[in-house]
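**Q** need a structure here:
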Amino acid sequence: MLGFGLAIEPQLWTLIFTMVRVGAAFIAAPVFGAVAVPVQVRILLSAAIGILAMNVAPITPPAEIFALTTFLSIAAEALVGLSLGFILQIAFAAPFVASEVIGSSMGIGFAAMVDPQNGTATPALGTFLSVLMILLFLSVDGHLVLVELVVDSYTLLPPGQAWLGAEKLRDIAFFGGYAFMAGLLLALPVGFLLLCLNLVVGMLSRSTPSLNLFAVGLPASLLVGVVSLFVAMPAMGDYMLVIVAEALSALRSLVLG
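**A** You can find the predicted model right below:
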């Protein structure tokens, strides 16, 4: 009997309690939290990984369902799961920061399309870089590493002792600055060439005031931007792998310790 005369199988109640942390991590994490992933698939994945976690670490759910301690335990489990997914989501914001820097300099900041990850209208260049980063994330088995870290979290942060301290929450908040730094570094090769082009166009406008900047500057910035993106794409792809590696290492260091 688990409160108010309700009865539930102990193993089923343990599985439901375990799925809270796993489901919260999948909601906040990229790839798993995409709007294109059906809710039924997320529930089945959460149940499958919950069964795996139950076999890896001993999980003891609260004795009663409708109790204050139960709600606090569920909130603690959701907080840990959301923290695990949120750190990855911060790292995946870097391509959008880079696309804003590059797109505004190239003059294609107005071009937007639907992002398959979030289902909202985002810059077209940002969507392209985001899809590329997702493919790189899957190519290095980042989704499997995320599942492994979620399962390991039951050993390092067992239920009942899962409240994150103020220092960990502060470190997670400070990690948000990494998205801006990584985005600027990702846009650095293309952004530097476009900056040099703008300086040249500015000097031409001062030397020949009669020159139509819109007729010369916009096509030149678009051409230089496309060529520089083509040339710098291998280096940008390598740095995206660095961002993925930093995000996965931050999961263990910031949340799990």
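
**Q** drop to CA atoms for contacts and neighbour counts, all remaining ones
**A** Fine.

**Q** Now do the contacts for the most centrally placed residue in the chain.
**A** In the chain, the C-alpha closest to the average C-alpha coordinate belongs to Q89, at a distance of 1.7 Å (Cα atoms, centre = their mean). If a contact means Cα atoms under 8 Å, 6 or more residues apart in numbering, then Q89 has A28, A29, P30 as its contacts.

**Q** so which of those would you say is closest to S83?
**A** A28 (8.0 Å; Cα to Cα).

**Q** quick revisit: between the contacts of Q89, which sits nearest A232?
**A** For these, with A232 as the reference and Cα to Cα as the criterion, the closest is P30, at 25.0 Å.

**Q** hang on, the earlier thing: counting neighbours, which bits of the helix or strand the residue nearest to the centre of the chain falls within end up buried?
**A** Mapping Q89 onto the secondary structure by DSSP states H and E places it in helix 68-91. Neighbour counts using 16 or more other Cα atoms under 10 Å place 70, 73-91 of helix 68-91 among the buried residues.

**Q** Show me where the stretch 101-250 of the chain has its strands.
**A** With strands called from DSSP state E, counting those that start in this stretch, the stretch 101-250 of the chain shows them at 112-114, 121-123.

**Q** Out of those, which one sits most buried?
**A** The densest packing among the strands of the stretch 101-250 of the chain, expressed as mean neighbour count by mean count of other Cα atoms under 10 Å, is seen in strand 121-123 with a mean of 18.

**Q** Name all residues that make contact with the nearest residue to A94 once chain neighbours are set aside.
**A** Nearest-residue entry for A94: G183, 4.2 Å, with adjacent residues in sequence omitted and distances by Cα to Cα, 6 or more residues apart in numbering. Remark: with contacts taken as Cα under 8 Å, 6+ apart, G183 is in contact with A93, A94, P95, F96, V97, A98.

**Q** Among the residues you listed, which ones are in strands?
**A** Taking DSSP state E, every one of the contacts of G183 sits outside strands.

**Q** From these, which land in helices?
**A** Using DSSP state H, the subset of these located in helices is A94, P95, F96, V97, A98.

**Q** now the fourth one: how far from A91?
**A** Pointing back at V97 there. Between V97 and A91 the distance is 11 Å, computed by Cα to Cα, to the nearest Å.

**Q** and A47, what helix or strand is that in?
**A** Counting by DSSP H and E, A47 is part of helix 39-56.

**Q** now for that helix, which elements pack on it?
**A** Packed against helix 39-56 by the contact rule (3 or more Cα pairs under 8 Å, 6 or more residues apart in numbering; DSSP states H and E) you find helix 10-28, helix 142-156.

**Q** And this one, please, so the two structures can be compared:
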Amino acid sequence: MEPVFGQLLATLLAMWWPFVRLLAMLSFMPVVGENMVPITVRVLLALALAVVLLPVAQPPVPITPFSLLGIVTTIEQVVIGLIIGLCFQLIMAVFTLLGFMASSQMGLSMAVMNDPMSGVSSDVVSTLLYVMSILVFFAVEGHLVFNGVMGSSFKSWPVGGGIPQVALEMLPLQVAWVFSAALLLALPVIFSALVVQIGFGLLNRIAPAFNLFSLGFSLIIVFGLFMLSGLVRYIPEQYVRLTSRVLGMLEQMMVAR
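**A** Okay, here's the model as predicted:
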């Protein structure tokens, strides 16, 4: 009985390292890391994936989780999971920022509702684009891509190998890329709203008695909705393209390590 108990204890201790990294990644990645997913579900998912990744997640040298080295290694796994989760979160940040830019130009930024996915208030356009991004995430089998990235991370960044310095340097630099990608996607809506506002400004100077500014607000919303309907058709294609960019960035991080 004692050998069986010792073997079971050794297996549980070995599962600790992939479990910590997976739980940290699931807590920070989109969709699964949102408030709409209970913590117990994330814990069970991390536990199930830890069992699957157990053969490739073992440290080269056995580490006791209750030692000082084990505490440092646990923090290391949390940071690595946070880095990978934030890399996937960059894609969702692009479309959330895109929705905010579009709604502010259309005059819909005042239409704010409580977002059940993030637990904060956001405008309706950002929430719509976020829901569409979630659907595209599962349509392109993003959850399977996530599993593949997680398995590759244990090979490139083994347990006890330290925090990858290249990842700590490269990830903050991607914030500028998020802003530029969102701005490029929002340019059609921004430009069209600007043209309509300039047109109504000129008409108001020509015929000030008509008070066209009161009518222009409604027309800008209608025109912005038409532009948004045309933009929504390209969301899946852009999502796949941004995902490929993030995967290329992760591959570059792992190869550099």
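
**Q** returning to what we had before: would you turn the strands of the stretch 101-250 of structure 1 into JSON lines with distance to Q11 of structure 1?
**A** Written out in JSON lines, the entries for the strands of the stretch 101-250 of structure 1 read as follows (distance: least, Cα to Cα, whole Å):
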{"stretch": "strand 112-114", "distance to Q11 of structure 1": "42"}
{"stretch": "strand 121-123", "distance to Q11 of structure 1": "43"}
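
**Q** before we move on, the earlier item: among the contacts of G183 of structure 1, which one sits closest to V242 of structure 1?
**A** A94 (11.7 Å).

**Q** Wait, that closest one touches A182, no?
**A** Yes: using Cα atoms under 8 Å, A94 of structure 1 makes contact with A182 at a distance of 5.7 Å.

**Q** okay, the two: which has more neighbours?
**A** Neighbour count, other Cα atoms under 10 Å: between A94 of structure 1 and A182, A94 has more, with 26 against 22.

**Q** how near is that one to D238 of structure 1?
**A** The value you get for A94 of structure 1 to D238 of structure 1, if Cα to Cα is used, is 14 Å.

**Q** Same question for A162 of structure 1.
**A** Taking Cα to Cα as the measure, A162 of structure 1 falls 35 Å from D238 of structure 1.

**Q** Pick out whichever of these two has more residues nearby.
**A** Relative neighbour count places A162 above the other of A162 of structure 1 and D238, with 20 against 12, counting by other Cα under 10 Å.

**Q** how about the alignment partner in structure 2 of that one, what does it touch?
**A** Following TM-score structural alignment, the counterpart assigned to A162 of structure 1 within structure 2 is G162. Shown in contact with G162 of structure 2 (Cα under 8 Å, 6+ apart): T73, E76.

**Q** cool, and the one 5 residues further on?
**A** For A167 of structure 2, the residues meeting the contact criterion (Cα under 8 Å, 6+ apart) are I83, M253.

**Q** can you rerun that using 7 Å?
**A** By Cα atoms under 7 Å, 6 or more residues apart in numbering, the residues touching A167 of structure 2 are M253.

**Q** mind checking how far it is from A176 of structure 2?
**A** The spacing between A167 of structure 2 and A176 of structure 2, counted by Cα to Cα, is 16 Å.

**Q** F226 of structure 2 now?
**A** In this view, F226 of structure 2 and A176 of structure 2 are 29 Å apart by Cα to Cα.

**Q** So between those two, which is more surrounded?
**A** Per other Cα under 10 Å, whichever of F226 of structure 2 and A176 has more neighbours is F226, with 12 against 9.

**Q** By residue count, which helix of structure 1 is the longest?
**A** helix 213-250.

**Q** and the angle from that helix to helix 68-91?
**A** Between helix 213-250 of structure 1 and helix 68-91, the angle formed by their directions is 140 degrees, by axes from the mean of the first three to the mean of the last three Cα atoms, to 10 degrees.

**Q** and helix 213-250 of structure 1, how far from the chain's centre?
**A** 19 Å (Cα atoms, centre = their mean, to the nearest Å).

**Q** check contacts around M253 of structure 2.
**A** By Cα under 7 Å, 6+ apart, the contact set of M253 of structure 2 is V166, A167.

**Q** name the element it belongs to?
**A** When secondary structure is defined by DSSP H and E, M253 of structure 2 falls within helix 235-256.

**Q** Please find the angle between the direction vectors of that helix and helix 142-156.
**A** Angle, helix 235-256 of structure 2 to helix 142-156, by the same axes, to 10 degrees: 10 degrees.

**Q** How much space separates the closest residue to I163 of structure 2 other than its chain neighbours from G162 of structure 2?
**A** Of all residues beyond its chain neighbours, the one nearest I163 of structure 2 is E76 (6.0 Å), with distances taken as Cα to Cα, 6+ apart. Counting by Cα to Cα, the gap between E76 of structure 2 and G162 of structure 2 amounts to 7 Å.

**Q** Contacts for stretch 131-143 of structure 1, please.
**A** Residues outside stretch 131-143 of structure 1 that contact it (Cα under 7 Å, 6+ apart): M240, L241, V244.

**Q** got the contacts of G183 of structure 1 as CSV, with distance to V200 of structure 1 columns?
**A** What follows is those, written out as CSV (distance: Cα to Cα, whole Å):
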residue, distance to V200 of structure 1
A93, 31
A94, 29
P95, 27
F96, 27
V97, 25
A98, 23
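
**Q** how big is the offset of the helix holding Q89 of structure 1 relative to structure 2?
**A** Superposed on structure 2, helix 68-91 of structure 1 shows a mean distance to its aligned partners of 0.9 Å (mean Cα distance after the TM-score superposition for structure 1).

**Q** ok, now stretch 221-239 of structure 1?
**A** Here stretch 221-239 of structure 1 is compared with structure 2 after superposition; its mean distance to the aligned residues, by mean Cα distance after the TM-score superposition for structure 1, is 1.7 Å.

**Q** Which part of structure 2 matches that stretch?
**A** Counting by TM-score structural alignment, stretch 221-239 of structure 1 pairs with residues 220-238 of structure 2.

**Q** If you count neighbours, what's buried in the matching stretch?
**A** When burial is assessed from 16+ other Cα under 10 Å, stretch 220-238 of structure 2 yields the following buried residues: I220, I221, F223, G224, L225, M227, L228, I235, P236.

**Q** and the closest residue to the fourth one other than its chain neighbours, what does it touch?
**A** Read it as G224 of structure 2. With sequence-adjacent residues excluded and distances taken as Cα to Cα, 6+ apart, G224 of structure 2 is closest to M106, at 5.4 Å. Applying Cα under 7 Å, 6+ apart, one finds that M106 of structure 2 lies in contact with A193, I220, I221, G224.

**Q** Many thanks, I have nothing further to ask.
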